[in-house]
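Below: sequence and its predicted model.
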Amino acid sequence: MNGRTIASLALLAGIFVMEGFDIAAMSLAVPRLEGAMGLDPASFGWVFTALLIGLGAGGALIAPLGDRFGRRTLIVTGALATGLCTLGTSTAASVTEFLVWRLLTGAALGACLPNVSALSAELAPPRLRATIMAVVSAGIPVGLAIAGILAPEIVGLLTWKGLFYVPGIFAVVLAAGLLVMLEGGLPRGAEPKAAGELAAKLPQLALLKSPWLFPFAVFAAMLAFNACNLYLLNSWLPTVLPQAGLTLDDAARVSGVANLAGLGIGIAASLLIDNWRKGPTLMLMFGAMAASFIAIWVTAPDPGFWTLMLMVGVGGANAGGMVLPGLAAYLFPARMLSSAVGVGVLVARLGAFAGPPLGQFMLQNQVPAQSFLGVAAIPALACVVIALMVPAALKRRVIEEDKEKEKADTVFA
């Protein structure tokens, strides 16, 4: 890779850093809005969900235009729109206004992020494609951690509005940098297809047929359950922890540290995915997550112990977002990888939609902090059960590739 490619990948990773900070911004702002504006934190469940709806809509309806107009156009435009909408969020004065701005922010991010993932794979050397994808997407836990750690200082200088100024301005700067660094043109290998070739136009349909339906179901189900945990925890953790005796500033810092731990867990698990057994690696990661939340559930609030457990639990949820796309590289052949990851992320949004309203329901019913966090063990345990099926899912690819090889040998015989 040359210097321009490395710089481009660094800027693309910056988009994920910005997304992580942006996700955290709303959750960090919510407990402060009650004092500043008299808004009840429990009324923000659909505000968190609005971002996810926007992400799903932008990903499904706008992001595919990158195949027609080029990834650079969608990435730059999406980053700029994200920055402007995030800055717009700082002007909101009611729950409804927050909801509208977060919906628009999500749509802009949804248009941008799938093209960022696709372009990072295209820029990477083939032998490092999965690794590069994981490293670029690692920007999300980095952004979440930065937001949590710096939130007290940002709020002290700029009030709660600063939590949106920072990612908004960063997104605009990234858009300018990407405009300069990225090359234009259509995606590599993009060519007009014959009018009747539905499979060529919609390659994702192959995921819904044998032999790929079972591997895709395993992959997408883990993504969905993990996304439920990811958005449940990152939406409400800064609101829930003060109920256990932490100050708002301490809760923000604990959230940041827990998310930063996801970077280390994700890299370690990715190395195991590449060099060890895939199923046991995922069972170990998700099993440790479940155990950490159960430990919180059965213990009295203890800042030190809870922080350690949240580093395993919340960090593990963030790591799942890094590790699972890498698993897809082993479940599916290269010709199907983009479709598998793209459709899998769309399915994951369905799981993510459940997280914020679930947290809102528990808050409205005054569920104690221990039980609130203990509930996160359930999706983690579901992922452990699904991970038991990974070896069988991997075997499907081996069987299919053997069939294709036999067919090719017969043709050339």
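Perfect, I can see it now.

make it CA atoms for all contacts and neighbour counts henceforth
OK.

Show me which residues of stretch 132-147 are buried.
Residues of stretch 132-147 classed as buried: 132-147 (neighbour count, 16 or more other C-alpha atoms under 10 Å).

closest to Met289 among those residues?
Closest approach to Met289 among the buried residues of stretch 132-147 (C-alpha to C-alpha): Pro141, at 16.0 Å.

for the helix or strand containing the closest one, packing partners?
Using DSSP states H and E, Pro141 maps to helix 139-158. Helices and strands touching helix 139-158, by 3 or more C-alpha pairs under 8 Å, 6 or more residues apart in numbering; DSSP states H and E, are helix 3-37, helix 162-181, helix 248-275, helix 303-331.

what sits up against the helix or strand that the third one is followed by?
Sequence-wise, the next helix or strand downstream of helix 248-275 (DSSP H and E) is helix 278-297. Among residues not part of helix 278-297, those counted as contacts by C-alpha atoms under 8 Å, 6 or more residues apart in numbering are 269, 272-273, 306, 309-310, 312-314, 316-317, 327, 370-371, 373-378, 380-381, 383-385, 387-391.

okay, the angle between helix 278-297 and helix 248-275?
Per axes from the mean of the first three to the mean of the last three C-alpha atoms, to 10 degrees, the angle that helix 278-297 makes with helix 248-275 is 160 degrees.

between helix 278-297 and helix 303-331, what angle do the directions make?
Angle between the axes of helix 278-297 and helix 303-331 is 160 degrees (criterion: the same axes, to 10 degrees).

Would you mark the buried spots in helix 278-297?
In helix 278-297, counting by 16+ other C-alpha under 10 Å, buried: 278-283, 285-297.

With stretch 314-333 instead?
Buried, per 16+ other C-alpha under 10 Å, within stretch 314-333: 314-332.

Enumerate every residue touching Ile62.
Going by C-alpha under 8 Å, 6+ apart, the list of residues near Ile62 reads 110-111.

Give me the secondary structure label for it.
Under DSSP: H, G, I helix; E, B strand; the rest coil, the three-state class of Ile62 is helix.

ditto for Leu109
At Leu109 the chain is in helix, as set by three-state DSSP.

Any idea how many residues pack against it?
Leu109 has 32 neighbours, counted by other C-alpha atoms under 10 Å.

which residues touch it?
Residues near Leu109 by C-alpha under 8 Å, 6+ apart: 19, 54-55, 58, 78-79, 82.

Please report the distance of it from Glu19.
Distance check for Leu109 against Glu19: by C-alpha to C-alpha, to the nearest Å, it reads 8 Å.

next one: Leu337
The gap separating Leu337 from Glu19 is 23 Å, by C-alpha to C-alpha.

Same drill for those two, tell me which one is more crowded.
Neighbours were counted for Leu337 and for Glu19 using other C-alpha under 10 Å; Glu19 has more, 26 against 20.

show me what contacts the residue nearest to Val257 when sequence neighbours are not counted?
Distances taken as C-alpha to C-alpha, 6 or more residues apart in numbering place Ala145 nearest to Val257, at 5.9 Å, with adjacent residues excluded. Ala145 is in contact with 21, 255-260, counting by C-alpha under 8 Å, 6+ apart.

this is the comparison structure:
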Amino acid sequence: MKTTMNVNTVVDQGKFKSFHVNIILWCLFIVLFDGYDLAINGVVLPLLMQEWGMSAVQAGMLASTALAGMMFGAMGFGMLADRIGRKKVILICVSLFSFFTFLGGFSSNPTEFAVLRFIAGLGIGGVLPNLVALTSEYAPQRLRSTLVTTMFSGYAVGGIMAALCGKWFTADFGWQIMFFIAGIPLLFIPLFWKFLPESLTFLVKANKQDQARYFLKKVDPDAQVSPDTQLVLSSNDQTQSASVKALFTENRAIGTFLFWIAFFMCLLMLYALGSWLPKLMMAAGYSLGSSLMFLMALNIGAVIGTISGGVLADRFNFKSVLIGMLIVGVLSLVGLGFNSPQPVIYLLVSLAGASSIGCSILLYSFVAQYYPVAVRSTGIGWASAIGRTGAIVGPILIGYLLGLELPHKWNFIAVAIPGVIGAIAIFFIRKAQTDEEVAALENVNKATVKTQRSYS
């Protein structure tokens, strides 16, 4: 006799196992190089401006080419993964961004550099939503935010690695060495193929029951899964379309738009800092070497903010944690505009990293929990893609401000303003109610009114 088992329920109620550690570590490794790729801009832009004779505005536009690619990659690969599986898309994206970032080290002019960075950006933007979705999909519900943000802390670790490599190697080997290092993930493609699991949702929807049973037993070895067990998804996930239209159904339209605003503002702030912090600190009177150490402080703060933010989000209200982090970030950035002792500056930079990068990463976890599993990659992908437009604007905006040679405090205030707007957008996000929930609530209200009338 065939029995059915809801995989969402098993995963949600599961215990943390070595299988989860495997997923977290491999995804963290991939994210590490994504963070490294972001921080490359902050390291090499001052050197490229000098070598190719570019203005700050031109350098900002050059930094934004990869970010433009990330926007299209997030949109396209997010939807593709909901159709062909997350694992295949992750491998495609890693191959793209590793290979074309590596080729960027051979660029001889800004045009070649821009084209290669755009193609690399397709992979970078496409891999992030799928890593978040895959980790979130296998994580027990009580630890979901903690595990997603722990995995994503590799983003900031990659930034630390970029700052250290820039300080140690660029003087002897030139800016090119930074791009050659980015090709390392290509060597690990066979290991990703072997050790990364496929999406359970995809396997069940594609009716690949044997593979789905295998991974479900990995999640919960005690689950009573036999060869005759029919695995199913929660009803909403089983029938939900993976199209963009699904992001605006089931009363999710307002939430979707607010997430897009929040992503736009947070990524504008993040990429403005990630691309220009060394140059901003040089404008404030620090040397390039000292400025690279500020970039490292930014990412050390990001590691702490990302992990602690995930833990807090699992214990307290998600929105309150995000808004609180953004307020700390805004105050820190405003504080950087004033002359302070160097230890205070390092502290403020670390707090700015903890809030800006930590909040941006935590937003991925928030949006992953907002959408049903079946449209999760699409939802994360489009929110990330809209956010990438902010990421494109950020480096160009700061490049323009640097070109105006305003007092350096105005540069930091400009970076802080998007944090205020992002906090407001997050404040108004409400949990989406399905059509069934709305109808049930209306029936309850009608029954209440009817009862009150009968008493009156």
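Looks like it came in fine. Computed from a predicted model, the values in this text were never measured in an experiment.

returning to that earlier point: can you tell me which of the contacts of Ala145 of the first structure has the most neighbours?
Ranked by neighbour count (other C-alpha under 10 Å), those have Asn259 at the top, with 33 neighbours.

Now check the second structure for the residue matching it.
Mapped onto the second structure by TM-score structural alignment, Asn259 of the first structure lines up with Asn299.

Contact partners for its match?
Applying C-alpha under 8 Å, 6+ apart, we find Asn299 of the second structure in contact with 156-157, 159-160, 350, 353-354.

For those residues, which ones persist in the first structure?
Contacts conserved in the first structure for those, counting by both residues aligned by TM-score structural alignment, their matches' C-alpha atoms under 8 Å: 156-157, 159-160, 350, 353-354.

Where in the first structure does the helix or strand in which Asp12 of the second structure is found align, residue-wise?
Taking DSSP H and E as the criterion, the element that holds Asp12 of the second structure is helix 7-13. Aligned by TM-score structural alignment, helix 7-13 of the second structure falls on no residue of the first structure.

ok now that helix, how far from the chain's centre?
The chain centroid and the centroid of helix 7-13 of the second structure are separated by 24 Å under C-alpha atoms, centre = their mean, to the nearest Å.

packing partners for it?
Looks like helix 7-13 of the second structure contacts helix 209-219 (3+ C-alpha pairs under 8 Å, 6+ apart).

Report the angle between the helix it packs on and helix 18-52.
Orientation check (the same axes, to 10 degrees): helix 209-219 of the second structure against helix 18-52 gives 90 degrees.

Which positions in helix 209-219 of the second structure come out as buried?
Neighbour counts over helix 209-219 of the second structure (16+ other C-alpha under 10 Å) mark 209-210, 212-213, 215-216, 218-219 as buried.

so after it, what's the next helix or strand?
Note on helix 209-219 of the second structure: by DSSP H and E, the next helix or strand toward the C-terminus is strand 230-232.

What is the mean deviation of the helix holding Pro141 of the first structure from its aligned residues in the second structure?
Once fitted to the second structure, helix 139-158 of the first structure is off its aligned match by 1.9 Å on average (mean C-alpha distance after the TM-score superposition for the first structure).

pretty sure Arg430 of the second structure is in a strand, no?
No: per three-state DSSP, Arg430 of the second structure lies outside any strand segment and is coil.

Just give the nearest non-adjacent residue to it, would you?
Closest residue to Arg430 of the second structure apart from its sequence neighbours, by C-alpha to C-alpha, 6+ apart: Gly255 at 6.5 Å.

Can you give me the distance of Ser108 of the second structure to Trp52 of the second structure?
Distance, Ser108 of the second structure to Trp52 of the second structure, by C-alpha to C-alpha: 9 Å.

ok, now Gln369 of the second structure?
45 Å.

Likewise for Tyr36 of the second structure?
For Tyr36 of the second structure, the distance to Trp52 of the second structure - C-alpha to C-alpha - is 23 Å.

Repeat that for Ser290 of the second structure.
Distance from Ser290 of the second structure to Trp52 of the second structure, by C-alpha to C-alpha: 23 Å.

which one of those two has more residues nearby?
More crowded of Ser290 of the second structure and Trp52, by other C-alpha under 10 Å: Ser290, with 15 against 12.

Under the alignment, what does that one map to in the first structure?
Alignment note (TM-score structural alignment): Ser290 of the second structure maps to Asp250 of the first structure.

can you check Ser308 of the second structure too?
Matched by TM-score structural alignment, Ser308 of the second structure corresponds to Ala268 in the first structure.

just to revisit the earlier point, for the contacts of Leu109 of the first structure, which single residue is the most surrounded?
Ranked by the number of neighbours (other C-alpha under 10 Å), the contacts of Leu109 of the first structure place Thr82 first, at 33 neighbours.

before we move on, the earlier item: return the member of the contacts of Leu109 of the first structure nearest to Ala224 of the first structure.
Leu55 (14.4 Å).

tell me the SS of that closest one?
For Leu55 of the first structure, the assignment made with three-state DSSP gives helix.

Quick check: the aligned residue for it in the second structure?
Using TM-score structural alignment, Leu55 of the first structure sits opposite Met70 in the second structure.

ditto for Ser137 of the first structure
Match for Ser137 of the first structure (TM-score structural alignment): Phe152.

any idea how far Ile304 of the second structure is from its match?
11 Å.

ok, now Phe33 of the second structure?
Between Phe33 of the second structure and Ile304 of the second structure the computed distance is 18 Å (C-alpha to C-alpha).

Neighbour count: those two, which is higher?
For Phe33 of the second structure versus Ile304, the count of surrounding residues by other C-alpha under 10 Å is larger for Phe33: 28 against 19.

Find the residue closest to the more buried one in space, skipping its chain neighbours.
Among residues not flanking Phe33 of the second structure along the chain, Gly158 sits closest, at 5.6 Å (C-alpha to C-alpha, 6+ apart).

Repeat that for Cys85 of the first structure.
Residue nearest to Cys85 of the first structure in three dimensions, not counting chain neighbours: Thr105, with 5.3 Å by C-alpha to C-alpha, 6+ apart.

Pull the contacting residues for the one you found.
Residues near Thr105 of the first structure by C-alpha under 8 Å, 6+ apart: 51, 54, 81-82, 85-86.

Assign the aligned residue in the second structure for it to helix, strand or coil.
Counting by TM-score structural alignment, Thr105 of the first structure lines up with Ala120 in the second structure. Ala120 of the second structure falls in the helix class when you classify it by three-state DSSP.

Make CSV out of the contacts of Leu109 of the first structure and add distance to Arg68 of the first structure.
Shown next, in CSV, are the contacts of Leu109 of the first structure (distance: C-alpha to C-alpha, whole Å):
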residue, distance to Arg68 of the first structure
Glu19, 25
Gly54, 21
Leu55, 20
Gly58, 16
Gly78, 15
Ala79, 18
Thr82, 21
